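**Q** Quick one, what's the 3D model for this:
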Amino acid sequence: MSQLNTLFRKRINIPEDEPITFDSLESILEKTAHSIPFENLCILANKTKPITQENLFNKILVNHEGGLCYELNSILYLFLIENGFDAVLARGVVYNGAIQDYLPIGRTHVTILVTHNDQTYVIDTGFGANLPLKPVPLSGETVISSNGEFRIKKAANRHGDYVLELKLKHKDTDWRIGYCFDSTKPITDVSELDEVQTIIVEHEESPFNKNRLVTRLTADGNDTLTDTSFTQWADGNVTKEEIDFERYKNLLKQHFEM
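**A** Model prediction:
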């Protein structure tokens, strides 16, 4: 067993000798979402490195950091490949409900496509607090998890050929668009995602190069930490605390082990 396989299992707390099957994915996605935060701290600290298997391994599994979609889904993709899955990465564009349009920075969301028994599914652990926590089939079937309802519809626009829609538990009353992705241009070499990282780091309209953001799902909701606030969702109830930098550092260690 490779070090990546061993340390990923250790990071999300699954036995080293446990076989990984398609039926295991729900548990793996939940454990990953609860263990590895979605965060942009390296970007704000000007400490980004090229996207390679070695750098992802060191950042997430050795140094116990989190990352953004192109890092979190890449490390999960590598783990799935090592465990015999038919998987590729795919790029997409996130939809901004506030402006009722897709983000102008282009295909900077990265997700995973897994094919099992002639059916293809989206596997995503890099979409902040919007995680399906289950494989979502491209067939259009609605999937219900502890985080809400998720489905995929065919699309025909310049951003891709499928759209992930979601209705988060306790947060959404209607379906909304999460992102559009392109299944026709699969990625198998994580180094191709350097372009995504460059856009995220440098683009003036990138949502991740201005302020610190750390979020992670919990057993009953999610925690989100920024430079100025700490927000907790628990069983549909939300609390928000305004904070200073000293409080930020303490909360980062207490709630995210960083």
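**Q** only C-alpha atoms for contact and neighbour calcs from this point on.
**A** Will do.
**Q** all helices for the stretch 101-250 of the chain, in order.
**A** 194-202, 245-256 (DSSP state H, counting those that start in this stretch).
**Q** Would you mark the buried spots in the first one?
**A** Going back to what we said before, that points to helix 194-202. By 16 or more other Cα atoms under 10 Å, the buried positions in helix 194-202 come out as 196-197, 199-201.
**Q** try the longest one
**A** Across helix 245-256, burial judged by 16+ other Cα under 10 Å covers 248, 251-252, 255-256.
**Q** Stretch 10-29 now?
**A** 11-12, 14, 25-26, 28-29.
**Q** Identify all contacting residues around it.
**A** Residues outside stretch 10-29 that contact it (Cα atoms under 8 Å, 6 or more residues apart in numbering) are 6, 9, 31-32, 34-36, 61, 64, 83, 116, 124-125, 133-135.
**Q** Just the ones of the buried residues of stretch 10-29 in helices?
**A** Judged by DSSP state H, the buried residues of stretch 10-29 include 11-12, 25-26, 28-29 as members of helices.
**Q** One more, so I can put them side by side:
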Amino acid sequence: MNSAEVDAYLRRLGAARPVRPTLDVLRELHLCHLRTVPFENLSIHLGEEIALDEKRLLDKVVGARRGGFCYELNGLFGALLDALGFGVTLLAARVHGARGRLGIPYDHLALRVRTADAGDWLADVGFGAHSHFPLAWQDRREQDDPAGSFRIAEAGPDAAGAGGGAGETGDLELLKDGERQYRLETRPRLLADFVTGAWWHSTSPESPFTRKLVCTRVTEDGGRITLSGRTLKVTAADGAREEREYGEGEDEAVLAVYRERFGIELESVPRVAGAA
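**A** This is a model prediction of the structure:
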């Protein structure tokens, strides 16, 4: 990522170019990303290719002002952090599903980030409703965040038998409010390692991303706004919630939500393949 691309990405986030790769900078960029770049799977339902290539991700997220899912968002955010002088390691994770069953290998992409002043942190701007700020990598206690209470825990010796996972020594569990979110490997990966996972999630009928539409981001007050199909949900930081369902004759209103609330310009409302 060259200097001009870094500046364009920072403008997309509404952030200034930092002087040093410090924890304060990482926290600011992390929150700015969650507020300005939606977690969304629209490409899958618009017939757009999911390409894990830095240039094409820049064209999508920065040039077209779109969002993406974990491989795209964390992949590109990691490239930005690397260009700004942070130490960045891409990590693979498997998401906990129903009845504790683990997802496929390379199910999720997260980041281990080293700052110049405060050690290593788990950064993740591509997991939907997740922590607003990076989590201290070495801290095994509860870590309070505006989105909840998070904890990074050792996976334990039974990891290989839990929910079909092939746990390895050194695997970690990420928990939110006591519930397991994903199992994280600590071995460094390359973005190209996640191509098969991205293909599976964008094509398999078993993937949650092929079965539903989602577009979500953190709001300026610390709440969350989500358009799930044709249902708009706005949750304030204090938990107050509003919900509206748009009918089949309200396509223009749905397009206005994408445009005005997420900054996404679409020519037509995306629909789940096979849906009526």
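**Q** Can you find the partner of residue 247 of the first structure in the second structure?
**A** By TM-score structural alignment, residue 247 of the first structure lines up with residue 253 in the second structure.
**Q** can you list the buried residues of stretch 10-29 of the first structure in a markdown table and add distance to residue 41 of the first structure?
**A** Putting the buried residues of stretch 10-29 of the first structure into a markdown table (distance: Cα to Cα, whole Å) gives the following:
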| residue | distance to residue 41 of the first structure |
| --- | --- |
| 11 | 19 |
| 12 | 21 |
| 14 | 27 |
| 25 | 28 |
| 26 | 28 |
| 28 | 24 |
| 29 | 22 |
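**Q** of those, closest to residue 181 of the first structure?
**A** residue 29 (19.8 Å; Cα to Cα).
**Q** That closest one and residue 206 of the first structure: what is the separation?
**A** 26 Å (Cα to Cα, to the nearest Å).
**Q** again with residue 13 of the first structure
**A** Taking Cα to Cα as the measure, residue 13 of the first structure falls 33 Å from residue 206 of the first structure.
**Q** so where does residue 92 of the second structure fall, helix or strand?
**A** strand 87-95 (DSSP states H and E).
**Q** Out of the contacts of stretch 10-29 of the first structure, who's the most crowded?
**A** If you count neighbours using other Cα atoms under 10 Å, the busiest of these is residue 125, which has 32 neighbours.
**Q** residues in contact with that residue?
**A** 29, 32-33, 69, 72-73, 76, 111, 131, 133.
**Q** can you pick the most crowded of the residues you listed?
**A** residue 33 (28 neighbours).
**Q** quick one, what contacts residue 109 of the second structure?
**A** Residues near residue 109 of the second structure by Cα under 8 Å, 6+ apart: 70-71, 74-75, 90-93, 126, 194.
**Q** what sits against the nearest residue to it once chain neighbours are set aside?
**A** Once flanking residues are discounted, residue 109 of the second structure sits nearest to residue 92: 5.1 Å by Cα to Cα, 6 or more residues apart in numbering. Contacts for residue 92 of the second structure (Cα under 8 Å, 6+ apart) come out as 105-110, 184-187, 189.
**Q** Report the buried members of those residues.
**A** Using 16+ other Cα under 10 Å, the buried ones in those are 106-110, 184-186, 189.
**Q** Which members of those are the farthest-apart pair?
**A** Using Cα to Cα, the two most remote members of these are 107 and 186, lying 14.4 Å apart.
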